[in-house]
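Novice: I would like to see how this sequence folds:
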Amino acid sequence: MRAVLGRKERRTAGRLAAVVSSLFVLGWAATGFAAAHATVVSVAPAYGTTVVSGEKGDVTIHFDEAVTVADTGLAVLDRDGNRVETPRPTYRDSDHTIATTLPAALPDGTYLISWAILSADGHTVGGSSVFGLGVPPDTTLSKPTPDPLRGALDTMTRLLHALTYLGVVAAVGLPLVVAWCSARRSHAPHDGSGVHAAAVGQRRAVRLSTTGRPPLPPTESRIVRAGHVAVAAPRFLSLIATRRGAEPSRPTLRASPAQGASGEVGAATGSLARVGASTVAITSLAVLLLLPARLGGAASWVESASWTAAFTSNAGIAALLGLTGAAVTLLARPVVLETSAITPRNLAWRAGAALTVLGTALAGHASAASDFGLTLVSATVHVTAMALWGGGLLAVVAIWRGPERASALRQFTPIAVGAVIALAITGTIQAVPAITPLDALWTTAWGQLLLAKLALVAVTLALAAVLRHRARRSEYPGRLLIAETATLSVIVLLSALLAGAVPARDAYDPPLHATLNLGDAQADVTVDGMAAGDQTVAVHVRRDDAPIEIRSLTGKLAKEDDTLPQNLDFRRVTPKDRGPDYFVADLRAARGDWRLALTVTFDQTTAYAASTPYRVW
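Specialist: This is a model prediction of the structure:
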């Protein structure tokens, strides 16, 4: 017969569930920060170029990281929007380049290359480029309308990733903290204090009780009875190891009143651990199921090739790892925490926890890093430290009204210190390469999220110091603990958003304003954003003391060493209340140092040329 949770258990579980529910709402509101990551390095045929008839060749798009493309993800369209029949896209350059071939019987005209791919870190990237076949292209050709379904699924995926982070805290961090505290007290008399008492309470859920109270159901506490576990980053998780050779502790048949109260708390924390593991499993499965449509639209859900591409992509592998790990932790049913013996169930739980953390780390920016190994290790340690810090606070919150609160804080302190040190080191390793230049730290959404996270970390550490100082004086400020838990919960949310947001180096998009001297005239060059990709250059030619007449304006964009030249097709525009001396041209530029050269012809005998540095971020 299943026992019903008591009032204290429901109240404790309710407080913990309230934190998770509030973060769900915050996560939905904040998912707009994230966007695509992979950047186009080059397109062939290049934007605005004219391909000679009979020399059509291949269409290639080269990215700065490995990408995944569906069969419909690379298309060539005519000026009326009709799709040109091309072979299935192929990969080159270690999956950094996607390519297809133009048909031999393609008529002359303007054509648009359109692509939609999945970057290595799980974000979709779309774009287009125009070229001419046998004739100069019409660069005013309208771009394809983005698929609204893909945008909605991207937003949903980012929300699912945020929920995954919260699930890891409860599913992995909370059991690890309870295991650590139990191990530290394995050689001391069980006095029913601290988090260790919660472990004893968990044992009472599956052992015969002589107190007269009905036992709690095993499913309420299966995860927290995990035993001494370790996940990725063994050096960091060595805090959890138990003393070798110790005799397994024998569970008692009678618990003290303090242990009885902790049993109620243990049931609540055990339920939360199960909810966390279930959350990771559900969100990972959902991310996996959404991948085909994110690659190629709704029709890709019924295409086997799209499912193959989804399962073999980095994002798909990360989701599979998270799903497998969460399922193993739910099914392992490990033995009692105090038992230090290595059993198949304990080993299974450890493997499941490791896969869960590894999948969460792989779903972030580690997949796209140039130094993949170091970045993945750093991200794994970062996720583990975050889970331990958050899991410890959840355990302390669960017993914050009990007499064992001071002991719980003392047991949790070394975990918190180790977690903070690991977070600081790994956070620095991951953040420094992403902040280029430094101005991007406060001008991009990613940089602002990072600053907010750092500020909250400082607030949390200050709250923790005050809280532990008062606890040593037998003063227990419950509001301070709630505040610390709330701020740490927001830190977890910000960590998830940072994993899904465009790094500062990729989101940095400063404007360009330059003035070129053209004899007695000047050319004001303006570009709204200098991020890599599509750009529009606006040029205003003026003379301060007299009207000006311009016959033509031509331009060329090339690398500083005059390689990769791109001729610009300037067209004259006439804004309201202004003269006919405004010109605009569209271009596509990759990240790097370029030079923009302009030639202005005033009449048959007068022309000037000038150039300016053109830094693309």
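
Novice: From now on I want contacts and neighbour counts done on CA atoms only, so please keep to that.
Specialist: Fine.

Novice: Please confirm that Leu118 is located within a strand.
Specialist: Yes. Counting by DSSP: H, G, I helix; E, B strand; the rest coil, Leu118 falls inside a strand.

Novice: does it really touch Glu65, like I thought?
Specialist: No. Using CA atoms under 8 Å, Leu118 is not in contact with Glu65; the gap is 10.5 Å.

Novice: Looking at the two, which has the bigger crowd around it?
Specialist: Using other CA atoms under 10 Å as the criterion, Leu118 and Glu65 rank with Leu118 on top: 28 against 22.

Novice: Quick check: longest helix in this structure by residues?
Specialist: helix 257-296 (DSSP state H).

Novice: immediately after that helix, which helix or strand?
Specialist: Under the assignment DSSP states H and E, the closest C-terminal helix or strand after helix 257-296 is helix 304-312.

Novice: Could you check the longest helix of the chain and say which residues are buried?
Specialist: If you call a residue buried by 16 or more other CA atoms under 10 Å, then helix 257-296 has these buried ones: 258-296.

Novice: Repeat that for stretch 480-490.
Specialist: Neighbour counts over stretch 480-490 (16+ other CA under 10 Å) mark 480-482, 484-490 as buried.

Novice: Next, the structure of the following sequence, for comparison with the previous one:
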Amino acid sequence: MSRRALIAAAGAALLSLALPVAASAHAVLERTVPSQGVDLREQPGEVAFYFDEPVEASFQAVRVYDSSGEQVQGDEVFRPGGESKAVAVHLDPDLPDGSYTATYRVISADSHPVSGGFVFSIGKPSSRAESVASLLSADSSGKVTSTAFWADRWLGYLAIAVGVGGALFLFAVWRPALLASASGDPGWVGAGDAFLARAGLMIGVAAAIGLLASLLAIPLEGASAAGISFWRALEPSNLSEVIDTRFGTLMLVRAAAWLCFAAVLAVAMSRRRLPSLRLAELGASGVAPNRVSPTLTLLGAVALATILATPALAGHASTQDPTAVLLPADLIHVLAMSVWVGGLALLIFALPAATRRLAPASRTELLLACLSRFSRYALAAVIALAVTGTVQAVIEIGRFGALIDTGFGRAVLIKVVLLAVLIGFGAANRRRLIPALRRLADGRQTPGRIGVVLRRNLRLEVALVTVVLAVAAALVSYPPPSESADGPVSGRTTVGPAVLEYTVDPAEVGENQLHLYLFDAEDGSQYTAAREVSARLTDPAADIGPLEVDLRKAGPGHYVSPQAGFGVADDWTVDVTVRTSKFSEDEASFEVPIR
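Specialist: Model prediction:
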């Protein structure tokens, strides 16, 4: 491969590798019944939330609170009209007049919890209403659980990479490299056994970590989805609810596949049925390849294929259109990542165990044979990552500006930088170190300084890969811009002594409903000290505005504009001013992506 072709492939990869393994978008709330901020004359029979994709509805998905914080909904969550994209709950009969806060906490198609809510009133609004943010915060599982869930995903990704990639390395790189390099010296048998012992240990540890991470993901999902502690999530009833979801079922399947693979690996190791060498049969001289069991190989391949498929099946690739494109792209993406990461891991941690058993010149030959073969597979993996990442990025990222102005985009840029360094190491190895090793092998010389540089590069690559996988595990907490900008936009900020909750619906070009809710920052009551509330719309990029918004008071602490006009698709700024006296006012701003 020429230097120009390698640079082109690396450049393509850098433009597309930003997408995490099984990147996750989140369900977006499209509408509610009753509408957000509405003042009703009569009590509705139910409260319903409608989303843009199917959602899981366990874990007390919908709750409705009165102004004192008491729940006033029935026990059973149901699907209005049998619609998989909606969840609803019946209200208690004969509710008194006042303000009510409805919240939802559902599982998106990517298996991650999505939450939110709104306030509505029956008859005369209450002087105080529970804040959506405070209610959801009270039901949150906390930072410890979310951090543990991130670590669990990271370990799960790492286990897949080392387990799948390591097994492929054994058959696609190690076996042909060993057979091409080995002479009749019986010392090669010891080198092969040393490599297999170290590689088998690494892959076995990966299987154990993968099994544990899969099982731990079930209660962690329950805690995160239901807003409860990890220990409460271990209760049989909560575990059962998670297992009944698609995510829980897939985690059990993945755990079973890891267990099957670990058993196959143990049998193959004990019976010497993995790629290595043995002494030749009686009457012959030298060494011969081990006999590899076709049955064990097939069982292991089925188990690893199952493991490899679970990230895509647990994410949006299996539910988001076009599924026929996204699902295979995601599978190839995970496979390519595994080839790269698993191969690096065995090169740095298992190969030295083999080379230490060989004469200096033979070390160079084996090192060259392994690196030459792995380099070809690594280049193919980079190209596969580039193509599949481009497909996913076009669908999920949507626009270049989102790389800068969204949390998802900024995390993506971190991953791009790390991957750029990784590809740089790979290019240096292929361009300089492998030719240098070839010259040393031709002269029957030891690796020497080249070997030291190579080990340093490989160690740095492995360290960076673990960080890249950690970023990929963290990325699932961010909705991609194409999803987060589709549908109503809501959020929360502070303005002086008050908390401002806002909703822009439907966040599209044209007329939108703008709802502003003010709550006292100390006790959560509706903030009524405002004498005047005003809002202005600005599009800095297009030099539009500020445009005054016609705000009307809809209730205590509630202001609405039914026709807030956003003229172009862009990222708009909404500036809100709350005047509490003739000489005192507070200001706050928030961003609204209009599509």
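
Novice: Determine the three-state secondary structure at the equivalent of Leu456 of the first structure over in the second structure.
Specialist: Using TM-score structural alignment, the equivalent of Leu456 of the first structure in the second structure is Leu418. Under three-state DSSP, the three-state class of Leu418 of the second structure is helix.

Novice: Tell me the spacing between Leu418 of the second structure and Ala473 of the second structure.
Specialist: To Ala473 of the second structure, Leu418 of the second structure is 15 Å away according to CA to CA, to the nearest Å.

Novice: check contacts around Asp58 of the first structure.
Specialist: 44, 99-102 (CA atoms under 8 Å, 6 or more residues apart in numbering).

Novice: same thing but at 6 Å, please
Specialist: 100-101 (CA atoms under 6 Å, 6 or more residues apart in numbering).

Novice: Just give me the match in the second structure for it.
Specialist: Here Asp58 of the first structure is matched to Glu46 in the second structure, going by TM-score structural alignment.

Novice: residue in the second structure matching Ser129 of the first structure?
Specialist: The alignment partner of Ser129 of the first structure in the second structure, by TM-score structural alignment, is Phe118.

Novice: what's the distance between its match and Tyr65 of the second structure?
Specialist: When Phe118 of the second structure is compared with Tyr65 of the second structure (using CA to CA), they lie 11 Å apart.

Novice: Comparing these two, which residue is more hemmed in?
Specialist: Shown here are Phe118 of the second structure and Tyr65; by other CA under 10 Å, Phe118 has more neighbours (25 against 21).

Novice: quick one, helices of the stretch 301-450 of the first structure?
Specialist: Along the stretch 301-450 of the first structure, counting by DSSP state H, counting those that start in this stretch, helices occupy 304-312, 314-331, 344-362, 372-398, 405-431, 440-443, 445-472.

Novice: Tell me which of these sits nearest to Arg15 of the first structure.
Specialist: Nearest to Arg15 of the first structure among the helices of the stretch 301-450 of the first structure is helix 372-398 (8.4 Å), distances taken as CA to CA.

Novice: tally of neighbours for Arg41 of the second structure?
Specialist: Neighbours of Arg41 of the second structure (other CA under 10 Å): 11.

Novice: Surely it and Pro125 touch.
Specialist: No. Arg41 of the second structure is not in contact with Pro125 according to CA atoms under 6 Å; the separation is 10.7 Å.

Novice: before we move on, the earlier item: show me which of Leu418 and Ala473 of the second structure is the more surrounded one.
Specialist: The residue with more neighbours, out of Leu418 of the second structure and Ala473, is Ala473; 24 against 18, by other CA under 10 Å.

Novice: which residue in the first structure lines up with that one?
Specialist: So Ala473 of the second structure corresponds to Ala496, using TM-score structural alignment.

Novice: same thing with Asp330 of the second structure?
Specialist: So Asp330 of the second structure corresponds to Ala379, using TM-score structural alignment.

Novice: what about stretch 123-133 of the second structure, start to end distance?
Specialist: Start-to-end, stretch 123-133 of the second structure (CA to CA) is 24 Å.

Novice: Centre of the chain to it, how far?
Specialist: 36 Å (CA atoms, centre = their mean, to the nearest Å).

Novice: So for that stretch, what gets flagged as buried?
Specialist: Buried-residue list, stretch 123-133 of the second structure, by 16+ other CA under 10 Å: 125-126, 128-133.

Novice: With stretch 487-502 of the second structure instead?
Specialist: 487-490, 492, 494-495, 498-502.

Novice: Next, count neighbours for the closest residue to Pro477 of the first structure other than its chain neighbours.
Specialist: Taking CA to CA, 6 or more residues apart in numbering, and ignoring the residues beside it in sequence, Pro477 of the first structure has Leu467 as its nearest neighbour in space, at 6.9 Å. By the criterion of other CA under 10 Å, Leu467 of the first structure has 21 neighbours.

Novice: coming back round to it: so what's in contact with Phe118 and Tyr65 of the second structure at the same time?
Specialist: Shared contacts of Phe118 of the second structure and Tyr65, counting by CA under 6 Å, 6+ apart, come down to Thr101.

Novice: Quick check: Asp581 of the first structure vs Thr515 of the first structure, distance?
Specialist: Separation of Asp581 of the first structure from Thr515 of the first structure (CA to CA): 15 Å.

Novice: Between these two, which has more neighbouring residues?
Specialist: Asp581 (21 against 16).

Novice: The match of Ser129 of the first structure should be in a helix, yeah?
Specialist: No. Assessed with three-state DSSP, Phe118 of the second structure is strand; it does not lie in a helix.

Novice: Not counting sequence-adjacent ones, nearest residue to the residue opposite Arg105 of the second structure in the first structure once aligned?
Specialist: Mapped onto the first structure by TM-score structural alignment, Arg105 of the second structure lines up with Ala116. Spatial nearest neighbour of Ala116 of the first structure, chain neighbours left out: Gly126 (4.3 Å); criterion: CA to CA, 6+ apart.

Novice: mind checking the SS state of that neighbour?
Specialist: strand.

Novice: Neighbours of it, how many?
Specialist: Neighbours around Gly126 of the first structure, by other CA under 10 Å: 18.

Novice: what's the answer for Ile450 of the second structure, then?
Specialist: When neighbours are defined as other CA under 10 Å, Ile450 of the second structure has 17 of them.

Novice: That one - nearest residue in space that isn't next to it in sequence?
Specialist: Leu433 (6.6 Å).

Novice: From Leu409 of the first structure, how far off is the equivalent of the one you found over in the first structure?
Specialist: Using TM-score structural alignment, the partner of Leu433 of the second structure in the first structure is Arg470. Applying CA to CA, the value for Arg470 of the first structure to Leu409 of the first structure is 11 Å.
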